[in-house]
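>>> A predicted structure for the sequence below; I have some questions about it.
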Amino acid sequence: MARENSSSAVAAAVSGVSEGVMRKVLLSYAYVSVWILLSFTVIVYNKYILDPKLYNWSFPISLTLIHMAFCSSLAFLLVRVLRLVDPPSSPAMTRPLYLSSVVPIGALYSLSLWFSNSAYIYLSVSFIQMLKALMPVAVYSIGVLLKREPFRPGSMANMLAISLGVAIAAYGEARFDATGVALQLAAVAFEATRLVLIQALLTSRGISLNPITSLYYVAPCCLAFLLLPWAIVELPRLRASAAPFRPDLLVFGTNSLCAFALNLAVFLLVGKTSALTMNVAGVVKDWLLIAFSWSVIRDTVTPVNLLGYGVAFLGVAYYNHVKLQALKAKEAQKKAAQADDEESGALLLQERDGGDGKKSDPQA
């Protein structure tokens, strides 16, 4: 009878664990799917608005300003008015900390958004995604330059393989435009620098920002940095256009809402899974966008394009594999250290109890 009860308890425990694991896996897939859908939507929506052959509103700085104004207003409403989200309190966001940490990140983010949105005017969605495969190369190179990453010959060979693949894809691009390529490469460089500085300036100081508090601090900063180039580059063109300050509220409102929702999806994906999961999901999203660009938008995707991106894809896949192995090794090391600490604590407790027993034994 006791054996049957024991077997039932074990079966119930195994069933509970399997259900918990299955629920976690399904939630992870849900987060990935939502992020891919929103990222896909924002990219295609921005392309639709900025492309001269589609909506033909070729004002990338203005579009970025609209996004930042919308995100700043909504974040301020959630943090300061409704108080649904608390700003970080440990350490407090002081003025010196804001100027030394958030302002540089905001400046880089504004430049990244400006140049990446500008590239949609000149390049196809598929080719832009191929160029974005250079992100690991830029992050690693800047990390090495800023001494945030150690130089490893194997890692550099991997970065060179990714770069070679992107170069082949660029060689086979039917609508190659030097201006568009320069803008997208600049956007990749600024975004990579921003990612490295987030680790160096915020994470290392114990500051953790969710997307709403990130937008609360960063979006107004981006807005301020973009005002000068907007006034110089696009304001004169807007004044000269037929209806300069009458954009379609439905188009730009839903576009800004999608951009805001994407930030929340990033938080859910990274917070509930990991940044590595986001990298892997990004590869899936890139292939989907390339297929969509070829089949729906009717962008030209050549065999050389696909060959080059295939080489870059293998390099990025290997990069993600190395990152995964490093994370597993780190987790194993952490668990081993915890086990050693528990074992040491048990031995100390046993020795202490043994010593106390000798003292209290009247036969001693």
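Everything's here; your move.
>>> can we go C-alpha only for contacts and neighbour counts from here?
Will do.
>>> mind listing the helices for the stretch 151-300 of the chain?
153-171, 178-197, 211-229, 235-240, 249-272, 275-295 (DSSP state H, counting those that start in this stretch).
>>> quick one: which of the ones you listed is nearest G16?
helix 249-272 (20.5 Å; Cα to Cα).
>>> quick one: buried residues of that closest one?
252, 255-256, 258-270 (16 or more other Cα atoms under 10 Å).
>>> over to stretch 236-244?
Going by neighbour count (16+ other Cα under 10 Å), nothing in stretch 236-244 comes out as buried.
>>> from the chain's centre, how far out is that stretch? Work that out for me.
From the chain centre to the centre of stretch 236-244 is a distance of 35 Å (Cα atoms, centre = their mean, to the nearest Å).
>>> returning to what we had before: which of the helices of the stretch 151-300 of the chain sits closest to Y48?
helix 249-272 (10.2 Å).
>>> okay, angle between that closest one and helix 211-229 too, please.
Here the directions of helix 249-272 and helix 211-229 differ by 130 degrees (axes from the mean of the first three to the mean of the last three Cα atoms, to 10 degrees).
>>> who does helix 249-272 touch, helix- and strand-wise?
helix 2-50, helix 60-76, helix 211-229, helix 275-295 (3 or more Cα pairs under 8 Å, 6 or more residues apart in numbering; DSSP states H and E).
>>> this is the other structure I want to compare:
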Amino acid sequence: MQGTAISFSPSISLPNKPNSISTHRHGFLQSPRTELPLHFNPLLKTPSVSSRKLITPIKCTSSVNPISSGWISGPPPEPESDDNVKVRATSVPESAPGQPEGKALVDTLVLGLLFGLWYLFNIYFNIYNKQVLKVYPYPVTVTVVQFAVGTVFVIFMWLFNLYKRPKITSGQLAAILPLAVVHVLGNLFTNMSLGKVAVSFTHTIKAMEPFFSVALSAMFLGEMPTIWVVSSLLPIMGGVALASMTEASFNWAGFWSAMASNLTNQSRNVLSKKFMVKKEESLDNITLFSIITIMSFFLLAPFAIFAEGIKFTPAFLQSAELNVRQVYTRSLIAALCFHAYQQVSYMILQRVSPVTHSVGNCVKRVVVIVSSVLFFRTPVSPINSLGTGIALAGVFLYSRAKRIKPKPKTA
């Protein structure tokens, strides 16, 4: 996603010569009407008052089995050259020749740790986020809170020199603004879907991201897909359709919100090539994501107040018979995990190829779907499981098909 992470391309650069561009995207999740509530965590010391609506807690463990996944996005479009600046994702080869054996082992362990954290943060984000949205049906406000926490985190890192403060020009901001807009819309639509349907169903629908990536690239960039890429889209569309027909929590609002999230997330790749500006310095992946997070907060905050009002105060939550401490705690944890998993996603992208990152996204979606089904005890029929499996298998095939280059035409 939700993939989304983000699915915009994470860095801007202006080389003297045409440069190759690789973009990446992201995406997010949900829970059904038949989810069974769990008892509250005693550590929160929440009074047991029957008149309050309470959120089910999470049992945190120190181990995670990363055999399934969360938000997914297809691999970046084909490289292209241009003399202008582009927002893009940079990556490095998975192995560099001539590395000492000890350093290679350390790099492998670090990469494995990053993948584990990526999956873990994504799991906890989706579960805590769903818990909040189940009792607090204000997705715009929830999204603003997530951007606000990310903004505070970024400013903290810059103020204490934990990460280099960038020098931003007005031209750079103009180039980043369209990406911030679609970033806002992508995350907002994902939260709207999570509030309406099951986490597993939202992520199954978001497996359609490769279809939107191919369609938008063909329409606006003239990048025609190979026969292998087109073939891999068929099981994705068929699997999503099969899962949708048998989904217990299905409703149209949740379905179209997830589809709109796919469209906006994948449009970031088109915008990263269409909106360009001259500049002096390049921005690395994490810096670009940090700037987009801050811009997203200032873009969405006024709209949230206009659309939903100020409904996150203790007085309002108490009047709605909600447990203030639990809503605040889980909202904070979800926001921190939201920012952390996307930061880690870019750290991984700097160490591996875009195709490997895309495969990791596919596995992450499986992890999130399985973990949400187990935690919320989501009823899943055999046909629904089959549809989800087919769709995810199609996403994996898509990531592999993108590596197959068409043969150059001979005169």
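Happy to help now that I have it. Remember, predicted model here, so these are calculated numbers, not experimental data.
>>> returning to what we had before: include distance to G308 of structure 1 and mean neighbour count when you put the helices and strands packed on helix 249-272 of structure 1 into JSON lines, please.
Listed next are those as JSON lines, based on distance: least, Cα to Cα, whole Å; neighbours: other Cα atoms under 10 Å:
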{"stretch": "helix 2-50", "distance to G308 of structure 1": "22", "mean neighbour count": "15"}
{"stretch": "helix 60-76", "distance to G308 of structure 1": "29", "mean neighbour count": "21"}
{"stretch": "helix 211-229", "distance to G308 of structure 1": "34", "mean neighbour count": "20"}
{"stretch": "helix 275-295", "distance to G308 of structure 1": "13", "mean neighbour count": "17"}
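>>> D177 of structure 1 is nearest to which of these?
helix 2-50 (15.9 Å).
>>> just checking, what packs against the closest one?
helix 103-119, helix 125-131, helix 249-272, helix 275-295.
>>> please repeat the previous calculation with a cut-off of 6 Å.
With contacts defined as 3 or more Cα pairs under 6 Å, 6 or more residues apart in numbering; DSSP states H and E, the packing partners of helix 2-50 of structure 1 are helix 249-272.
>>> mean per-residue distance, the helix it packs on versus structure 2.
Its matched residues in structure 2 lie on average 2.1 Å from helix 249-272 of structure 1 after superposition (mean Cα distance after the TM-score superposition for structure 1).
>>> measure how far that helix is from the centre of its chain, please.
How far helix 249-272 of structure 1 lies from its chain's middle: 13 Å, per Cα atoms, centre = their mean.
>>> got it, and stretch 287-307 of structure 1?
Using Cα atoms, centre = their mean, the offset of stretch 287-307 of structure 1 from its chain centre is 23 Å.
>>> that's a strand at I12 of structure 2, yeah?
Yes - applying DSSP: H, G, I helix; E, B strand; the rest coil, one finds I12 of structure 2 inside a strand.
>>> for it, which non-adjacent residue is spatially closest?
V87 (4.2 Å; Cα to Cα, 6 or more residues apart in numbering).
>>> how near is that neighbour to L283 of structure 2?
Distance check for V87 of structure 2 against L283 of structure 2: by Cα to Cα, to the nearest Å, it reads 9 Å.
>>> and G239 of structure 2, by the same measure?
39 Å.
>>> show me what F396 of structure 2 lines up with in structure 1.
Aligning on TM-score structural alignment places F396 of structure 2 opposite A317 in structure 1.
>>> check which helices and strands the helix or strand harbouring that match is in contact with.
Assigning secondary structure by DSSP states H and E places A317 of structure 1 in helix 303-360. Where contact means 3+ Cα pairs under 6 Å, 6+ apart, helix 303-360 of structure 1 is packed against helix 153-171.
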